[in-house]
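got a predicted structure plus its sequence, pasted below:
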Amino acid sequence: MQNPIPAITDFPNHADIIARLPTEWTSWPRDDSSVNSHVLESNDTPAHFEKNKLRWPKRSVVFISDPHADAMAFEASLIAAGVVERKKKAGLGHLTLTKKGKKSEVIIGGDCLDKGPSNLELLRSVKQLYTLKARVTLLAGNHDLRLLMGLLALARKKDVGNQHFFVRMGKKVVPLFREVFDEYLAGTNWDKKIPDEEACRKHLFPGEDWFKEFPFHAAGFLTAEGIDREVRKMESKNHSFEKHCRAAGLSLRQVYATSLKCQQLFLHKKGEFNWFFRKMELVAKRGSFLFLHAGLDDSMGQMLLKSGTSYANKAFHRNLKRRDLFSFYYSSIANTFRTKYRDADLPLTDRGVKAIHKAGIHVVVQGHVNRQQGQLIAIKKGLVHVEADITLDSHSRHSEGLKSYGIGATLIDKTTGIVGLSCDYPAAKVISAQELQAIYE
């Protein structure tokens, strides 16, 4: 059976990429929850929008989110957005900045990792942008932080709040472990100091009492719905994690050895990917636009109003250094890269929305919620959201019946407005700056 995932050596040329993109533009389509390029009807306009001046980013922004370890889709999307060109060399990792690329900011909306097919190549593609001295802002995604939580939990003393974080990564992290083992450990004496299979299982999996103790430990931090969801999720992952590892050809000893190598690569000062979590930010505010991975809640709204985005980003990094991983991962800070505005998530109410608007934020640009028909502009919880996860990675696309790897980006510029570019929609979606501004007048 032919592999539906393209090999990373078969990188398309510029003409191939452009051929898969729309050649026409259209007003942003509207459904019951979305905004198009026409002015919202007065009864649709959230009250907080009135008499607010919408400020655009000072420089053009190219927002690409959720590449999920597909380096080909990521680089093709950069080319489609016009910020890079390929050198004559074949394969990944041979890019140069265009004139537009030197003037623009590339904001990566999180979830660089998991799923595959090329976690390590994706990381190297992102690093290449820094090497080219592009203006890059890298945001934290839930899949990225799940890896960090798993690695940190393994390195620290077990307690009821952290001992589930490794297995909580689930099957989607297995491709990364397979890549790391193959590239760094295969053909070496990796097993020299690794304990036996049963000892590795005890290191990696939560203890037998975790399922009884966690609901009491989490009381007051998570909603009742959140606790129930977490326990049910862990019951499933605890049962299936080893099975997924073995399906990928990894024993628990190999998984444990790989996790130690990942700690070296990502957490040690001289690790190849040490820059990844170090450069990561929680939020980025450009004009009236707030860029993040998932969404907001009341507490984060108050933090942004009283202390601003710089404080939120510092709090994000300082909390990562704390030994109490539990209180970080289930906090308002982490909710920013995890929420889908479910009952199990920390709430965003009218109080939070008022604070967000008072902080000068009128549009949230996010990833996290994948869309098969390109980007969506929606009013959620009384706040305009640009949903920009357009299903780029080949594995997700194959499982969802979409062809090949994805190509696309969300372009935000005060002269053009918001442009949703996707290979999965027949036209580029455009809402002009004047038309979006009309919402606030």
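Looks like it came in fine.

use CA for all of it now, contacts and neighbours both
Will do.

ranges for the helices of the stretch 151-300 of the chain?
Here the stretch 151-300 of the chain has its helices, by DSSP state H, counting those that start in this stretch, at 165-168, 174-180, 197-204, 210-218, 224-247, 252-267, 274-279, 298-306.

quick one: buried residues of the longest one?
Spelled out, it's helix 224-247. Applying a neighbour-count criterion of 16 or more other Cα atoms under 10 Å, one finds 226, 227, 230, 231, 234, 237, 238, 241, 242, 244, 245 buried in helix 224-247.

elements contacting that helix?
Under the contact definition 3 or more Cα pairs under 8 Å, 6 or more residues apart in numbering; DSSP states H and E, helix 224-247 sits against helix 165-168, helix 210-218, helix 252-267.

ranking the helices of the stretch 151-300 of the chain by burial, who's on top?
Most buried of those by mean neighbour count (mean count of other Cα atoms under 10 Å) is helix 165-168; its value is a mean of 24.

list the helices and strands that helix packs on?
helix 142-155, helix 224-247.

closest to residue 31 out of those helices?
Of all the helices and strands packed on helix 165-168, the one in closest proximity to residue 31, counting by Cα to Cα, is helix 142-155 (28.1 Å).

and for that closest one, what's in contact with it?
Residues outside helix 142-155 that contact it (Cα atoms under 8 Å, 6 or more residues apart in numbering): 110-114, 162-163, 165-169, 173, 203-204, 259-260, 262-263, 293, 325, 337-338.

residues of it that come out buried?
142-154.

same check on stretch 92-103?
Residues of stretch 92-103 classed as buried by neighbour count (16+ other Cα under 10 Å): 92, 93, 95, 96, 97, 101, 102.

closest to residue 425 out of these?
Closest to residue 425, out of all of the buried residues of stretch 92-103 and judged by Cα to Cα, is residue 101, at 24.2 Å.

so which of the helices of the stretch 151-300 of the chain gets nearest residue 55?
Nearest of the helices of the stretch 151-300 of the chain to residue 55, taken as Cα to Cα: helix 298-306 at 16.6 Å.

what does the closest one rub up against?
With Cα under 8 Å, 6+ apart, helix 298-306 has contacts from 312, 332-333, 336, 346-349, 351-353, 355-356, 358-359.

next, the one to line up against it:
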Amino acid sequence: MPNYQGVEFCEMPLPVTTEPWPKFEGRRLSDLANENYDAPREELRERIGHKPFIWPNRTMYFFCDVHADADAWRRSLIASGGVRWLGPGDDEYELSEDGRDALFVIAGDCFDKGPSTLRLLRAIKLLIDKGADVEILAGNHDLRTLVGLAYLGRKEPRFAHLFVRMGQKTMPLFQEIRAQYLEPGDTSELSEDDLHELLFPDEEWFRRFPSVAKGLVPEKKIGKELKRIREKMVELPRKCEALDMSLGDIHRATTRARELFLEPEGEFHWYFERMDVARRWGSFLLVHAGVDDVTAGLLAEHNVSGANTWFHRLLADDPFELYHGPIGNMFRTKYRDFDHRFTDAGVEHMYEAGLYGIVHGHQNILRGQRVLMREGLLNFECDSSVDCNTRKLAGLSEHGGAVVVFQPNGVALGISADYPHVKVFDATQVFPHLTIV
């Protein structure tokens, strides 16, 4: 069990009992109970139990998909046991003894959906300033915001749609910036026609995009992307109106956002500066979403450092290829038929790299974290729908929070607002050849 400290500031009940994770040893009991949330332990052992699994001798806290909800972040930190919360404020805590020696992984998607992106980012910076070892991994919402800001006004076919691609979920961020950094009446001087020309792709873009995207974006997805951009061009102005903002207000707030996030002296420049796409944790790959055959091959040949090098090069040189290509799959894939493929060849590449499992978020689940096999890889799915707006849409209780704690003894604990027990994954029950180093 984690040592919760400051539960009076958590607002949600934290579990004090444990349950094996996965719950069932075999498929028969799982089927009898009509409970197929997790893969049974025998399935995990049959598929990968013979692998020489390496488990780091250090505590790691895995958070993901907090989506602009600083209160969910506070609850998740308290649930981890990595902090000792002392008061109601975002900064009223200290690292616990375990937290001082641990790694805190924030696996993407701090932007969009929730009530306050800026407050969440400031809260994360507080954790860094308190001396925590923090790793930030790229999520699709994070990268969508970054490239939208960076390529505002560019008309090349690879870039002209990237601002609109952020969509209506990002507009509250500009409302925050307007309220906190701009004076009343501080708006763009451009005309409405000029704003439309600047912010939105024109018809020429819709004609040229398919040929530019061919070979990089799967064929099934090109038509979907064109349709989605047209939808977003309608949704975005409507969302602005609902927020009592004009396109001129959005443009002015975007200009300020570029200073805050992209300029080296900007208040939030640190967030993207610290970001990687993946991290190795023993025999686990830590990532926002997943892999495909190409990235698995890269990992086999160049390890995770090669993937991060590729990520940073594309981030600087070609955000379109970053977002839509194989590296983008690491923060976007849901293994759909239009995503880049992950097959037996990719599994073999992962094995060559000594990677037998993936810990990730990205796919909303509603009963806490789960464990399953995807192709031939162990997957810890950790997006437990913690932000308040996702929870409202899903019909969940008001307060969310979740964390997976990887302990130095080969045990992983799944803790969430939506499951009454701490889920206890004992790696020795799956990997007879487990090595803790």
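Received the coordinates, thanks. Keep in mind the model is a prediction, meaning the values are calculated, not measured.

before we move on, back to that, quick one: which of the contacts of helix 298-306 of structure 1 sit in helices?
Cross-referencing those against helices under DSSP state H gives 312, 332, 333, 351, 352, 353, 355, 356, 358.

corresponding residue for the second one in structure 2?
With the correspondence set by TM-score structural alignment, residue 332 of structure 1 lines up against residue 326 in structure 2.

ok, now residue 307 of structure 1?
By TM-score structural alignment, residue 307 of structure 1 lines up with residue 302.

gap between the counterpart of residue 271 of structure 1 in structure 2 and residue 6 of structure 2?
Using TM-score structural alignment, the partner of residue 271 of structure 1 in structure 2 is residue 266. For residue 266 of structure 2, the distance to residue 6 of structure 2 equals 33 Å [Cα to Cα, to the nearest Å].

what residue in structure 1 is paired with residue 219 of structure 2?
Match for residue 219 of structure 2 (TM-score structural alignment): residue 224.

over to residue 249 of structure 2?
Structural alignment (TM-score structural alignment) places residue 249 of structure 2 against residue 254 in structure 1.

wait, what's in contact with that match?
Listed by Cα under 8 Å, 6+ apart, the contact partners of residue 254 of structure 1 are 181, 191.

swap in 10 Å and give it another go.
By Cα atoms under 10 Å, 6 or more residues apart in numbering, the contact set of residue 254 of structure 1 is 177-178, 181, 185-186, 190-191, 194, 197, 200, 245-246, 260.

and for residue 244 of structure 1?
Per Cα under 10 Å, 6+ apart, neighbours of residue 244 of structure 1: 170, 171, 172, 173, 174, 175, 237, 250.

give the aligned equivalent of the third one in structure 2.
Applying TM-score structural alignment, one finds that residue 172 of structure 1 aligns to residue 169 in structure 2.

what's the separation between residue 92 of structure 1 and residue 177 of structure 1?
Per Cα to Cα, residue 92 of structure 1 is found 21 Å from residue 177 of structure 1.

can you count the residues close to the nearest residue to residue 80 of structure 2 once chain neighbours are set aside?
Spatially, and ignoring its direct neighbours in sequence, residue 80 of structure 2 is nearest to residue 403 (6.1 Å; Cα to Cα, 6 or more residues apart in numbering). Other residues near residue 403 of structure 2 come to 29 when the count uses other Cα atoms under 10 Å.

and residue 403 of structure 2, which of the three is it?
Classification of residue 403 of structure 2 using DSSP: H, G, I helix; E, B strand; the rest coil returns strand.

distance check, it against residue 345 of structure 2.
32 Å.

so the match of residue 307 of structure 1 sits right up against residue 353, yeah?
Yes: the criterion here is Cα atoms under 10 Å, and residue 302 of structure 2 meets it with residue 353 at 8.7 Å.

quick one, which of the two is more surrounded?
Taking neighbours as other Cα under 10 Å, residue 302 of structure 2 and residue 353 compare with residue 353 leading, 19 against 14.

how about the contacts made by the more buried one?
Contacts for residue 353 of structure 2 (Cα under 10 Å, 6+ apart) come out as 283, 296, 297, 298, 299, 300, 301, 302, 303, 304, 347.

could you find the counterpart of it in structure 1?
The pairwise alignment with structure 1 assigns residue 353 of structure 2 to residue 359, based on TM-score structural alignment.

can you map out the strands along structure 1?
Secondary structure of structure 1 by DSSP state E: the strands cover 25-27, 61-64, 84-86, 95-97, 105-108, 135-138, 284-286, 289-291, 363-370, 376-380, 383-389, 408-413, 417-422, 428-431.

can I get those strands in a markdown table including distance to residue 51 of structure 1?
A markdown table is the format used below for the strands of structure 1 (distance: least, Cα to Cα, whole Å):
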| stretch | distance to residue 51 of structure 1 |
| --- | --- |
| strand 25-27 | 24 |
| strand 61-64 | 25 |
| strand 84-86 | 39 |
| strand 95-97 | 39 |
| strand 105-108 | 29 |
| strand 135-138 | 30 |
| strand 284-286 | 20 |
| strand 289-291 | 17 |
| strand 363-370 | 15 |
| strand 376-380 | 18 |
| strand 383-389 | 15 |
| strand 408-413 | 22 |
| strand 417-422 | 19 |
| strand 428-431 | 20 |
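
how close does the residue positioned nearest the centre of structure 2 get to residue 348 of structure 2?
Residue closest to the average C-alpha location in structure 2 (Cα atoms, centre = their mean): residue 108, at 2.7 Å. Using Cα to Cα, we find residue 108 of structure 2 at a distance of 26 Å from residue 348 of structure 2.

please apply the same query to residue 124 of structure 2.
Per Cα to Cα, residue 124 of structure 2 is found 37 Å from residue 348 of structure 2.

pretty sure residue 135 of structure 1 sits against residue 103.
Yes: using Cα under 10 Å, residue 135 of structure 1 is in contact with residue 103, at 8.3 Å.

okay, now residue 106 of structure 2: neighbour count?
For residue 106 of structure 2, using other Cα under 10 Å, the count is 24.

nearest to residue 363 of structure 1 among the buried residues of stretch 92-103 of structure 1?
For the buried residues of stretch 92-103 of structure 1, the nearest to residue 363 of structure 1 is residue 101 (23.5 Å; Cα to Cα).

and the closest one, what's its match in structure 2?
Alignment note (TM-score structural alignment): residue 101 of structure 1 maps to residue 99 of structure 2.

quick one: contacts for that match?
59, 60, 61, 77, 80, 81, 82, 83, 84, 131, 132, 133.
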